[in-house]
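> I would like the atomic coordinates for the input below:
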Amino acid sequence: MPKITVAGSISTDFVVETDKRPSVGETVEGRTFTTSFGGKGANQAIAAARAGAETTMLGAVGDDIFGEKLVMNFEENEVDSSCVERVTQSSGSAFITLSKGDNSIIYIPGANNSYSPAMIDKVLKGTHIIQESDMVLVQNEIPEETVNYLIRTCNKLNIPVLLNPAPARKLGNKLIEQVTLLTPNESEFDILFPEMDLNKAVESYPNKLIVTLGSNGVVFHDGQEIQFIPAHKVKNVVDTTGAGDTFNGAFAYAYSSGLSIKDSIRFGNAAASLSIQKNGAQEGAPSLEQIKSVI
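Here you go, the predicted model:
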């Protein structure tokens, strides 16, 4: 069982489903309102754990009722939350509008913005969690200095690190060199590599840059040629929220288990295809048995 450590955001999702998104100044009637657990870091940790990884979460929650429930959710999903920090501010939250199968999101970092390099050092000095990881996953919903510090640290320790650069922000060449895998979606790719076309970019970063294209699949360069891995066809798309996070968590499990990048992408695609057939960023993350049933 691979050991995966995820450092990232932990949030509560407040989800409204509506037939029509309101224009500026307009009020429309929604169909449903629900709350669920989210945050890109937490989503990826849950996805990795359900796929079969021994998973540890690093991050911060607030000293409110939402923070208590977020930690309990990790325990219920067999994710080690012993290193999740409690800070004196509100927990992170996201307000999600679902309409016709697609989503738009307003994200409020809250406690996630408190997760600092000092908290990474606390984990490094007090435990061997990071040092014993087969892979570390990190995203951009925690402070940039913390993300960069973790990447540099993993690079020094020779620990594979997967950066899912969401939301997108500029990356220096040195940082790109230090990550093992980089998994932007199409819009994030455009921000990271504004002067490069897709084929040129993946060719420049073989076996590192993996670009997810939603229903159009995934593309990367294997060192010899460009590889395109098609997405699984899904007839009934219910909710795309968290699909990318499910892909990343499942991909990390597969890659850390010894599968090739190509086969790990297929595994991640299968997991993502199952996730979008259920509501919620985490509720749809499938088990290992479910993923194997559709590969």
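> Could you use CA atoms for every contact and neighbour count after this?
Will do.
> Who are the packing partners of the helix or strand hosting R86?
Taking DSSP states H and E as the criterion, R86 maps to strand 84-87. Strand 84-87 is packed against strand 54-62, with contacts defined by 3 or more Cα pairs under 8 Å, 6 or more residues apart in numbering; DSSP states H and E.
> one more time with 10 Å, if that's ok
Helices and strands touching strand 84-87, by 3 or more Cα pairs under 10 Å, 6 or more residues apart in numbering; DSSP states H and E, are strand 54-62, helix 65-76, helix 117-126.
> Second input sequence below; structure requested for side-by-side comparison:
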Amino acid sequence: MQKLLVIGSVNMDVVSNVKQFPLPGETIHSSDMKFVPGGKGANQAVAAARAGAPCVMIGAVGLDPFGDTLIASLSEKGVDAKSVLRKEGTSGIALITVSEEGENNIILSAGANGQITEEDLASVVQWDGACAVLLQNEIPWETTLAALRSAKEKGVRAFLNPAPARALPEELFSLLDTLIVNETEAAVVTGVKVVDVETAETAADWALAKGASSVIVTLGEQGCFYASAQGARAAVSAFRVQPVDTTAAGDTFIGAYAAASADGLATEEALVFAAAAAALAVTRHGAQSSIPDKAEIEAFLASR
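All right, here's what the predicted structure looks like:
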């Protein structure tokens, strides 16, 4: 299997569990608090590696103690972290509050993630032997756009998950092999309010018309919808599980899908594999700590 590249954020997640989210001005007690390695880029890299793909992480951490922990965590989970840079100042931090229902609120502090430049990418990214690159929206936008242009020039497939959500310039869509968005992100990117498979298809068609080669819209409990410029369509149901923490569920789906695609699975099979990985992730606490490996995903599928 050819390697996957992930260019994006590496964070330390400070996770607090609460009965319910506080109201404005309200002080509540947390039942538990943990420090858990996260960041959308790092999460997707771990998900891809644990799903069986050789994976290289390109990102940055600070010179603080969190930086050492974050790099070590990536390496321990099978990700090649030699291209994670060290920057002056602090590492990225995400303050995450998780309710009893498993929903979360997140506040991001970019830290070193906000210092990654086009020059940094030029110094560390090795495109040779890469089949795809995964990108998100937690590093400077100009750097992400430069990476997308380079991937197009090198003939490397580009997967973009524009999260946190933002409007995308029209020129970007033709650079994408796969745009992956949830309901909220789809609404921001396409202007379509996504609530079900039918509206997901409308949003996907909008992005395809702008030049994307394929689009995946994830729909939480409703599963996901896939459409390609060649006319393929697929709706995949979500697996029914009892969630305890939805943190990194989307990242797990994306990393697992990219790994399955790199391994040669047909699109619908790869989507089912990714849906199973995400289902397992939401039954566990934390970001990277919740991500299943390939054997666990295959066992879950075999049991359904």
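> Would you pull the TM-score for this pair?
Here the TM-score for the pair of chains, by TM-score structural alignment, normalised by the length of structure 1, is 0.95; 290 aligned residues with a Cα RMSD of 1.4 Å.
> post-alignment, the strand holding R86 of structure 1 versus structure 2, mean distance?
Superposed on structure 2, strand 84-87 of structure 1 shows a mean distance of 0.6 Å to its aligned residues (mean Cα distance after the TM-score superposition for structure 1).
> name the helices or strands packed onto the next helix or strand after that strand?
Of the helices and strands lying after strand 84-87 of structure 1 in sequence (DSSP H and E), the nearest is strand 92-99. Helices and strands touching strand 92-99 of structure 1, by 3+ Cα pairs under 10 Å, 6+ apart, are strand 11-18, strand 30-38, strand 54-62, helix 65-76, strand 102-108.
> For the residue nearest the centre of structure 2, which non-adjacent residue is spatially closest?
Structure 2 has D251 as the residue nearest its centroid, 3.1 Å off, counting by Cα atoms, centre = their mean. Distance criterion Cα to Cα, 6 or more residues apart in numbering; nearest residue to D251 of structure 2, sequence neighbours excluded, is Q44 at 4.9 Å.
> count of neighbours near A277 of structure 2?
Using other Cα atoms under 10 Å, A277 of structure 2 is surrounded by 33 other residues.
> quick one: what's aligned to it in structure 1?
Mapped onto structure 1 by TM-score structural alignment, A277 of structure 2 lines up with A271.
> I'd like the distance from its match to D134 of structure 1, if you could.
In this view, A271 of structure 1 and D134 of structure 1 are 20 Å apart by Cα to Cα, to the nearest Å.
> next one: T246 of structure 1
Per Cα to Cα, T246 of structure 1 is found 18 Å from D134 of structure 1.
> now A270 of structure 1
Here the criterion is Cα to Cα. By it, A270 of structure 1 lies 22 Å from D134 of structure 1.
> quick one: which of the two has more around it?
A270 (25 against 22).
> pretty sure that one contacts V218?
No - using Cα atoms under 10 Å, A270 of structure 1 makes no contact with V218, being 11.9 Å away.
> what touches both of these two?
A231 (Cα atoms under 10 Å, 6 or more residues apart in numbering).
> ranges for the helices of the stretch 101-250 of structure 2?
Ranges of helices within the stretch 101-250 of structure 2 are 118-124, 141-154, 183-190, 197-210, 249-262, based on DSSP state H, counting those that start in this stretch.
> Switch those over to JSON lines, and while doing so, append distance to G231 of structure 2 to every line.
Listed next are these as JSON lines, based on distance: least, Cα to Cα, whole Å:
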{"stretch": "helix 118-124", "distance to G231 of structure 2": "34"}
{"stretch": "helix 141-154", "distance to G231 of structure 2": "22"}
{"stretch": "helix 183-190", "distance to G231 of structure 2": "19"}
{"stretch": "helix 197-210", "distance to G231 of structure 2": "10"}
{"stretch": "helix 249-262", "distance to G231 of structure 2": "18"}
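> any idea what L108 of structure 2 aligns with in structure 1?
Taking TM-score structural alignment, the alignment pairs L108 of structure 2 with Y107 from structure 1.
> Around that match, how many other residues sit close by?
Neighbour count of Y107 of structure 1, defined by other Cα under 10 Å: 16.
> coming back round to it: for Q2 of structure 2, find the nearest of the helices of the stretch 101-250 of structure 2.
Across the helices of the stretch 101-250 of structure 2, Q2 of structure 2 has its closest neighbour in helix 249-262 (6.9 Å, Cα to Cα).
> superposed on structure 1, where does whichever helix or strand comes after the closest one end up, distance-wise?
The helix or strand immediately downstream of helix 249-262 of structure 2 is helix 267-281, counting by DSSP H and E. Mean deviation of helix 267-281 of structure 2 relative to structure 1 after superposition (mean Cα distance after the TM-score superposition for structure 1): 0.8 Å.
> which helices and strands sit right next to helix 267-281 of structure 2?
For helix 267-281 of structure 2, the packing partners by 3+ Cα pairs under 10 Å, 6+ apart come out as helix 40-50, strand 224-228, strand 233-236, helix 249-262, helix 294-303.
> Point out the most buried one among those.
Burial of these is given as mean neighbour count (mean count of other Cα atoms under 10 Å); helix 40-50 ranks first at a mean of 32.
> That one to helix 65-76, inter-axis angle?
Angle of helix 40-50 of structure 2 versus helix 65-76, following axes from the mean of the first three to the mean of the last three Cα atoms, to 10 degrees, is 20 degrees.
> Structure 1: matching residues for helix 40-50 of structure 2?
Using TM-score structural alignment, helix 40-50 of structure 2 lines up with residues 40-50 of structure 1.
> ok, back up a step: what sits against the nearest residue to the match of A277 of structure 2 once chain neighbours are set aside?
Nearest residue to A271 of structure 1 in three dimensions, chain neighbours excluded: I291, at 5.5 Å (Cα to Cα, 6+ apart). I291 of structure 1 makes contacts with 50-51, 250, 267-274, 285, as judged by Cα under 10 Å, 6+ apart.
> circling back to that earlier point, just send the helices and strands packed on strand 92-99 of structure 1 back as a markdown table, with distance to K278 of structure 1 too.
Below are those laid out as a markdown table (distance: least, Cα to Cα, whole Å):
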| stretch | distance to K278 of structure 1 |
| --- | --- |
| strand 11-18 | 13 |
| strand 30-38 | 13 |
| strand 54-62 | 23 |
| helix 65-76 | 18 |
| strand 102-108 | 13 |
